[in-house]
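Chemist: Quick one, what's the 3D model for this:
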Amino acid sequence: MAEQHTPRSLIVTLYGAYGRETAGSLAVAELIRLLAAVGVDAPSVRSSVSRLKRRGLLVPERTASGAAGYALSADARQLLDDGDRRIYPHARPRARDGWVLAVFSVPESERNKRHVLRSRLAGLGFGTAAPGVWIAPARLYDETRHTLERLQLAPYVDLFRGEHLGFAPTAEAVARWWDLTAIAKQHDEFLGLHEPALRAWEARAQTSSEVPPEEAYRDYLLALDSWRRLPYADPGLPAALLPPDWPGERSATVFHRLHARLRDAGAAFVRREPGADG
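Modeler: Here you go, the predicted structure:
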């Protein structure tokens, strides 16, 4: 299945990867240059920036040189900071680390908020234990709290931390709480798209130490844009509770090796002065 990298998603990925290194403001002209490298045209960049501004994720801010630009809002920085804890290397939780439970009740007169609440919990990687009872690994507590507070949904939810005490084995319960087949398919799709790029870069390294900045930037940004969604579909469930052929560890290894090989090399392309060669 062909992968879709939307301009809006790529802009968020760009800011997450490189836009927090300085004060964070990127000139509009630079956004257009950097997105052109991954196939996005200037009108799409401008319209996507406008939508992100309306959503409160980007705010107008002059760059150090005085050019018109955009920086991340405080909410967007919090979202990206929370995302870092999922996206970049971390130890997979153990079954004994426990769970966070979100128990919610929304009045019928506000049922639209019930839909938003379910969508956000699903987007955070929660599984459904029972109607109105959602579950995730305990390490997601802080991010869940930030998200519910930001969206003004906290009054409808109680959060708990605890352990699963039965009656079914926890691995069987996990298979009910999450659609593991669908999650495994997403890992397989990531591997099909980005494992060949890793192999190609590793083969090149056998004959040359050179890592062309624009190529590194392009392959890294596309891989990160794909990968950053996966730790939300798959919230990092304990390995002991997953099928033995689970592809998640392999896809995480592919991303982390691409990150180690390409991220810093790609930064040279991001930092390139306007008008510079290469």
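
Chemist: C-alpha only now, for contacts and for neighbours.
Modeler: OK.

Chemist: buried stuff in stretch 178-192?
Modeler: Buried residues in stretch 178-192, defined by neighbour count with 16 or more other Cα atoms under 10 Å: 178, 180, 183-184, 186-191.

Chemist: Now the second one, please; I'll put the structures next to each other:
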Amino acid sequence: MKPQSMLFTIYGEYVRHYGSEIWIGSLTKLMGEFGLSEPAVRAAISRMLRQGWLESRKVGNRSFYSVSDRGKKRLEEAAARIYKVETDVWDGKWCIASYNIPEERRALRDQLRKELGWMGFGMLTTSTWISPNNLSDRVKDLTEAHEITEYVEIFTSEHMGWSNPKQLVQKCWDIDEINEKYKAFIDAYREEYEQLSAKLSNGEEVPDSHCFVEKTKLVHQYRKFLFIDPDLPQELLPELWLGKEADQLFQNYYQLLNPGAIRFFETVYEAAPSA
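Modeler: Next comes the predicted model:
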């Protein structure tokens, strides 16, 4: 597990619900549960500070780290997709983002592509990306933040031909590959879920530290689907779609692990003393 990626999971799953700030000692102890060393954690925190995801402050001789406004927004967007509810019936409209960014700003162009993919856009052509979800406001925020509004246009449109909607989806996303990854997730976690469920049903004691580690790993793995699953409406999904089964398994396993995981976190967590 990469330390920076795990820090996003720890902040998103726990710290943001406790004021979004935590003492570095608590953070290194939590990360240590996954075999991550203190130097590795501190190096990851430094990178996240430079990238604008975290903010720091000193209280006495102690360092506390909180999620920046930018980081909070990203974590909230991720949580909304991980713990999503059923969406409305699709209105048949497509959100389209088209850009023409000069070569001298290539780094920004590459960053824009990564961000569009994370949002759930699929690449129709090299500089034209589409989504069946209304993401126009998020694209506007993104282009304004990067100061590239003069190079980007956003549309909401109907598709008039020639592919039908499901064929269009196949052109823009590798649905088979996504299904394979969902299958791998199900295969990896179904047995673990069933074993824990049986233990709890039999009244066996499960250590809170175990629940914390397993729940955090579960969320960490499931969070990766944010980067590959475009969150398509039901009308555009194939007949064989394992995303629903994987989501149900995730929710069920999460609910079993969550109480113990929270108890363990609260024994380790230390916030900064109030002013």
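
Chemist: After superposing, what score do the chains get?
Modeler: Here the TM-score for the pair of chains, by TM-score structural alignment, normalised by the length of the second structure, is 0.88; 270 aligned residues with a Cα RMSD of 2.4 Å.

Chemist: follow-up on the earlier one: return the member of the buried residues of stretch 178-192 of the first structure nearest to residue 221 of the first structure.
Modeler: When those are ranked by distance to residue 221 of the first structure (Cα to Cα), residue 190 comes first, at 13.6 Å.

Chemist: What's that closest one aligned with over in the second structure?
Modeler: In the second structure, the residue paired with residue 190 of the first structure according to TM-score structural alignment is residue 185.

Chemist: what do you get for residue 173 of the first structure?
Modeler: Residue 173 of the first structure maps onto residue 168 in the second structure, by TM-score structural alignment.

Chemist: wait, what's in contact with the residue nearest in space to the middle of the first structure?
Modeler: Note on the first structure: the residue nearest the mean C-alpha position is residue 228, at 2.7 Å, using Cα atoms, centre = their mean. Applying Cα atoms under 8 Å, 6 or more residues apart in numbering, we find residue 228 of the first structure in contact with 83, 87.

Chemist: which residue lines up with it in the second structure?
Modeler: Mapped onto the second structure by TM-score structural alignment, residue 228 of the first structure lines up with residue 223.

Chemist: Could you check how far the match of residue 173 of the first structure is from residue 88 of the second structure?
Modeler: 20 Å (Cα to Cα, to the nearest Å).

Chemist: Tell me which of those two has more neighbours.
Modeler: Ranked by neighbour count (other Cα atoms under 10 Å), residue 168 of the second structure and residue 88 place residue 168 first, with 17 against 8.

Chemist: so which strand or helix has the more buried one?
Modeler: Following DSSP states H and E, one finds residue 168 of the second structure within helix 165-172.

Chemist: Residue 89 of the second structure too?
Modeler: For residue 89 of the second structure, there is no host helix or strand (DSSP H and E).

Chemist: Wait, it touches residue 233, no?
Modeler: Yes: between residue 89 of the second structure and residue 233 there is a contact under Cα atoms under 8 Å: 7.4 Å.

Chemist: Compare those two and say which is more crowded by neighbours.
Modeler: Per other Cα under 10 Å, whichever of residue 89 of the second structure and residue 233 has more neighbours is residue 233, with 16 against 9.

Chemist: Report the separation between that one and residue 133 of the second structure.
Modeler: Distance from residue 233 of the second structure to residue 133 of the second structure, by Cα to Cα: 8 Å.

Chemist: got it, and residue 77 of the second structure?
Modeler: 14 Å.

Chemist: Among these two, which residue is more densely surrounded?
Modeler: residue 133 (22 against 13).

Chemist: Surely the more buried one is within a helix?
Modeler: No: Residue 133 of the second structure: not assigned to a helix; according to DSSP: H, G, I helix; E, B strand; the rest coil it is coil.

Chemist: can you tell me which residue in the first structure aligns to it?
Modeler: Checking TM-score structural alignment: residue 133 of the second structure goes with residue 138.

Chemist: Can you tell me the SS state at the most far-flung residue of the first structure relative to its centre?
Modeler: Distance from the C-alpha centroid of the first structure, by Cα atoms, centre = their mean, peaks at residue 167 (34.0 Å). The three-state assignment at residue 167 of the first structure reads coil, by three-state DSSP.

Chemist: Residue 252 of the first structure - how many residues pack around it?
Modeler: What residue 252 of the first structure shows, counting by other Cα under 10 Å, is a neighbour count of 20.

Chemist: actually residue 145 of the first structure, sorry about that
Modeler: By other Cα under 10 Å, 15 other residues sit near residue 145 of the first structure.
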